[in-house]
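**Q** give me the fold of what follows.
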Amino acid sequence: MSDTPHRGGRGEPLVLLHGASMSWRAWRPVLPGLEAHHDVLVPTMAGHRGGAPWPEGEPVGVAGIADDVESLMDGAGMATAHLAGNSLGGWVALELARRGRARSVVALSPAGGWRTDLDLRRLVWSFRLGGALGASPAVRALATRPWLRRMVLRRVLERGDRVPAADVPDLFADMADCAILGELLDGAATHGGVAPFASLPCPVRVAWSGRDRLIPWRRHGVTLRERLPGAEFVRLPRVGHVPMWDDPDLVVRAVLGVTTTAAPDREETPA
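**A** Coordinates of the predicted model:
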């Protein structure tokens, strides 16, 4: 059964898109700060735990995920919206911008920027390992202790101990039960990464986590400078690949700095 997309707040529309093997719940820590300024829609993307089932016979890839998000936006009455996405969600947000659905994009450590086949193979291995860990009863039991949870989740979170105990079962279930993860990973090399833009159709901020161990900047971010001409690139200090739990206030500022008229908070630009 699919989750009903979370929706709350008032203001200009904002759609939040999670990473691979996660769900809408990844955005819970930042919802209060964003809903104070925006009408926020937070879906679980197709093929992920709680999202719509993947259409039978449809090739698994970013294009199909973007189709699903477009359908959800249409259902919510959002012809366009500000888009913020993490990892895979950042890539999907960029593809939606290419389709004319974005008023702005904030991509937090977006996927799709690997430089070499080895970089992609390392990423695939990391996700397969994450899926196995998420399915392990022993690992789930260890993760009930905050300091052990920080160790177990270190690849994706700098401060896994900040994930509330009540959210831990869903976090691991999301990791274990992403139905399309295998096909998505297997097809990544064939489908390729983020295709270059001739010019950006809207403001784009790429905010890279300073302690991203899953897709580090130098192996996955540098190429996006050439593919996203005119985008703003900033660094989010002291956070891991999924920064929403590590530092919710920092993520809220990174998003609102683009989606509102306030002067953006500028962090250190990656070298």
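**Q** for the rest of this, base every contact and every neighbour count on C-alpha atoms.
**A** Noted.
**Q** need the residues that contact the helix or strand that contains residue 249.
**A** In this structure, residue 249 sits in helix 248-259 according to DSSP states H and E. Outside helix 248-259, the residues within contact range by Cα atoms under 8 Å, 6 or more residues apart in numbering are 29-30, 33-34, 82, 84, 104-106, 203, 205, 207, 236, 243-244, 262-265.
**Q** are any of those buried, and which?
**A** Taking 16 or more other Cα atoms under 10 Å as the criterion, what is buried in the contacts of helix 248-259 is 29-30, 33-34, 82, 84, 104-106, 203, 205, 207, 236, 243-244.
**Q** mind picking the two most distant members of those?
**A** Across the buried ones among the contacts of helix 248-259, the longest distance by Cα to Cα is 24.6 Å; it joins 29 and 203.
**Q** residues contacting the residue nearest the centre of the chain?
**A** Using Cα atoms, centre = their mean, the residue of the chain that lies closest to the mean C-alpha position is residue 86, 2.0 Å off. Counting by Cα under 8 Å, 6+ apart, residue 86 makes contact with 17-19, 107-110, 242.
**Q** of those, closest to residue 162?
**A** residue 242 (12.1 Å).
**Q** strands of the stretch 51-200 of the chain, start to end?
**A** Under the criterion DSSP state E, counting those that start in this stretch, strands of the stretch 51-200 of the chain are mapped to 81-86, 102-108.
**Q** turn those strands into JSON lines, including distance to residue 121.
**A** Shown next, in JSON lines, are these (distance: least, Cα to Cα, whole Å):
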{"stretch": "strand 81-86", "distance to residue 121": "20"}
{"stretch": "strand 102-108", "distance to residue 121": "21"}
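**Q** which other residues reach whichever helix in the chain runs longest?
**A** Assignment by DSSP state H gives helix 117-135 as the longest helix of the chain. Contact with helix 117-135 is made by 21, 114, 139-140, 172-177, 182, 185, 189, 214-215, 219-220, as judged by Cα under 8 Å, 6+ apart.
**Q** change it to 6 Å
**A** Here helix 117-135 makes contact (Cα atoms under 6 Å, 6 or more residues apart in numbering) with 172, 175-176, 185.
**Q** circling back to that earlier point, report the distance from the helix holding residue 249 to the chain centre.
**A** 14 Å (Cα atoms, centre = their mean, to the nearest Å).
**Q** same check on stretch 195-205?
**A** Worked out by Cα atoms, centre = their mean, stretch 195-205 lies 18 Å from the chain centre.
**Q** second chain to compare with the first, below:
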Amino acid sequence: MLAYERTGSGEPLLLIHGIGHRRQAWAPVVERLAGEFEVITLDLPGHGESPAFEPAGRTVRAAVTDELNALRVELRVERPHVAGNSLGGLLALEMADAGHARSVTALSPAGFWIGKADYLYVRGLFAGVQTVARPLAPVASTVLRNSTARTLAFSWLAAHPERLDPKAAAADTANMVASRAAIRTFFGAAYRYPGTVGTDVPTTIAWAARDLTLLPYQALEARRRVPNAVHRWLPGCGHVPMSDDPDLVAEVIRETTRTQQPA
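**A** Okay, the predicted model is just below:
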């Protein structure tokens, strides 16, 4: 079973992190939403405190879908609001396609690269980050107390790495190393988003304007392929916008959940 936390009360809201990250990525947003929703954060397979990722003969896509469905059954949550970042955004969109999401907020979602170069770029980026993270992890709790060091280590993810909590940054570095097998598995089975969310599911695709991981021009591809969604920018934010502007991210999620029909 995937590791998870439940916080707050109200309609269920499931938050899904991106590849190489962990559920704590949502911490700045959780504290802003827990007064209105029952917020559920999870660790994807092979990440954080979840078990190692074992597709067991299934495709990676089918295995992750099975894990998310099993978690919904365990939590007795049939159709939550869902928000996801990066890989989590792609999974959120697919939950809507399957009829398992009440609304979807996808933050710089994966699956909208235009050509092979986009895929090779992000895979190479992660390979480089892991090369740096392995020797950094044992000393990260000391080194990342320095804001300049955090900027150097996390500028590919955040527009304002200096705002990251040093302890969280050190734990994120350790998680990047510990989840490397799952990262390889996910990248080895990467795919473009194959569907289009129906008009009955309120959907927002919000792209970080300063995204250095999934480059912002992919937002134009998302607009073309998911015309029923509300599309907007997250100004001043990097690929993981929850630490750059948690107030804005929380408000985008609120607006989506309050929408009765997509614009």
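**Q** for stretch 168-178 of structure 2, buried residues please.
**A** So stretch 168-178 of structure 2, judged by 16+ other Cα under 10 Å, has buried residues 169-178.
**Q** and for stretch 220-240 of structure 2?
**A** Quick answer for stretch 220-240 of structure 2 (16+ other Cα under 10 Å): 222-223, 225-226, 228-235, 237-240.
**Q** which of the residues you listed fall within strands?
**A** Residues of those located in strands (DSSP state E): 230-234.
**Q** do you know how far residue 262 of structure 2 is from residue 201 of structure 2?
**A** Remark: distance between residue 262 of structure 2 and residue 201 of structure 2 (Cα to Cα, to the nearest Å) = 7 Å.
**Q** over to residue 234 of structure 2?
**A** 21 Å.
**Q** repeat that for residue 170 of structure 2.
**A** 37 Å.
**Q** now residue 259 of structure 2
**A** In terms of Cα to Cα, residue 259 of structure 2 sits 9 Å off from residue 201 of structure 2.
**Q** so which of those two has more stuff around it?
**A** Neighbours were tallied for residue 259 of structure 2 and for residue 201 using other Cα atoms under 10 Å; the higher tally belongs to residue 201 (25 against 14).
**Q** which residue comes closest to that one once chain neighbours are left out?
**A** Nearest residue to residue 201 of structure 2, sequence neighbours excluded (Cα to Cα, 6 or more residues apart in numbering): residue 103, at 5.4 Å.
**Q** just residue 181 of structure 2 next, same as before
**A** In space, residue 181 of structure 2 is closest to residue 46, 7.4 Å off (Cα to Cα, 6+ apart).
**Q** so that neighbour sits against residue 55, correct?
**A** No - counting by Cα atoms under 6 Å, no contact exists between residue 46 of structure 2 and residue 55, whose distance comes to 10.8 Å.
**Q** so for these two, which sits in the more crowded spot?
**A** The residue with more neighbours, out of residue 46 of structure 2 and residue 55, is residue 46; 23 against 16, by other Cα under 10 Å.
**Q** which residues are in contact with that one?
**A** 52-53, 179, 182.
**Q** tell me which of those residues fall in helices.
**A** Per DSSP H, the subset of the contacts of residue 46 of structure 2 in helices is residue 182.
**Q** surely the residue nearest to residue 201 of structure 2 meets residue 204?
**A** No - using Cα under 6 Å, residue 103 of structure 2 is not in contact with residue 204; the gap is 8.5 Å.
**Q** related to what we said a few turns ago, which of the contacts of residue 86 of structure 1 are still contacts in structure 2?
**A** On the basis of both residues aligned by TM-score structural alignment, their matches' Cα atoms under 8 Å, what survives of those in structure 2 is 17-19, 107-110, 242.
**Q** residues contacting residue 180 of structure 1?
**A** Here residue 180 of structure 1 is in contact with residue 47 (Cα under 6 Å, 6+ apart).
**Q** which residue in structure 2 lines up with it?
**A** Structural alignment (TM-score structural alignment) places residue 180 of structure 1 against residue 182 in structure 2.
**Q** now that match: how far from residue 253 of structure 2?
**A** Taking Cα to Cα, one finds residue 182 of structure 2 at 28 Å from residue 253 of structure 2.
**Q** what's the answer for residue 125 of structure 2, then?
**A** 28 Å.
**Q** which of these two has more neighbours?
**A** residue 253 (24 against 15).
**Q** what's the more buried one aligned with over in structure 1?
**A** Checking TM-score structural alignment: residue 253 of structure 2 goes with residue 255.
**Q** ok so, going back, would you list the contacts of residue 86 of structure 1 in a markdown table and tack on distance to residue 64 of structure 1?
**A** Output for the contacts of residue 86 of structure 1, formatted as a markdown table (distance: Cα to Cα, whole Å):
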| residue | distance to residue 64 of structure 1 |
| --- | --- |
| 17 | 14 |
| 18 | 15 |
| 19 | 15 |
| 107 | 19 |
| 108 | 21 |
| 109 | 21 |
| 110 | 17 |
| 242 | 23 |
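**Q** which one of these has the most neighbours?
**A** Busiest of the contacts of residue 86 of structure 1 [other Cα under 10 Å] is residue 109, holding 33 neighbours.
**Q** hmm, that residue is touching residue 87, no?
**A** Yes - contact criterion Cα under 6 Å: residue 109 of structure 1 and residue 87 qualify, at 5.3 Å.
**Q** got the contact list for residue 17 of structure 2?
**A** Here residue 17 of structure 2 is in contact with 23, 84-85, 88 (Cα under 6 Å, 6+ apart).
**Q** meant to ask about residue 193 of structure 2, not that
**A** By Cα under 6 Å, 6+ apart, the neighbours of residue 193 of structure 2 are residue 111.
**Q** distance of it from residue 17 of structure 2?
**A** Distance from residue 193 of structure 2 to residue 17 of structure 2, by Cα to Cα: 17 Å.
**Q** same question, residue 144 of structure 2
**A** Taking Cα to Cα, one finds residue 144 of structure 2 at 22 Å from residue 17 of structure 2.
**Q** checking my notes, residue 12 of structure 2 in a helix, right?
**A** No - per DSSP: H, G, I helix; E, B strand; the rest coil, residue 12 of structure 2 lies outside any helix segment and is strand.
**Q** and for it, the neighbour number?
**A** 22.
**Q** and it? What does it align with in structure 1?
**A** Using TM-score structural alignment, residue 12 of structure 2 pairs with residue 13 in structure 1.
**Q** got the contact list for its match?
**A** Counted by Cα under 6 Å, 6+ apart, residue 13 of structure 1 has contacts 38-40, 81.
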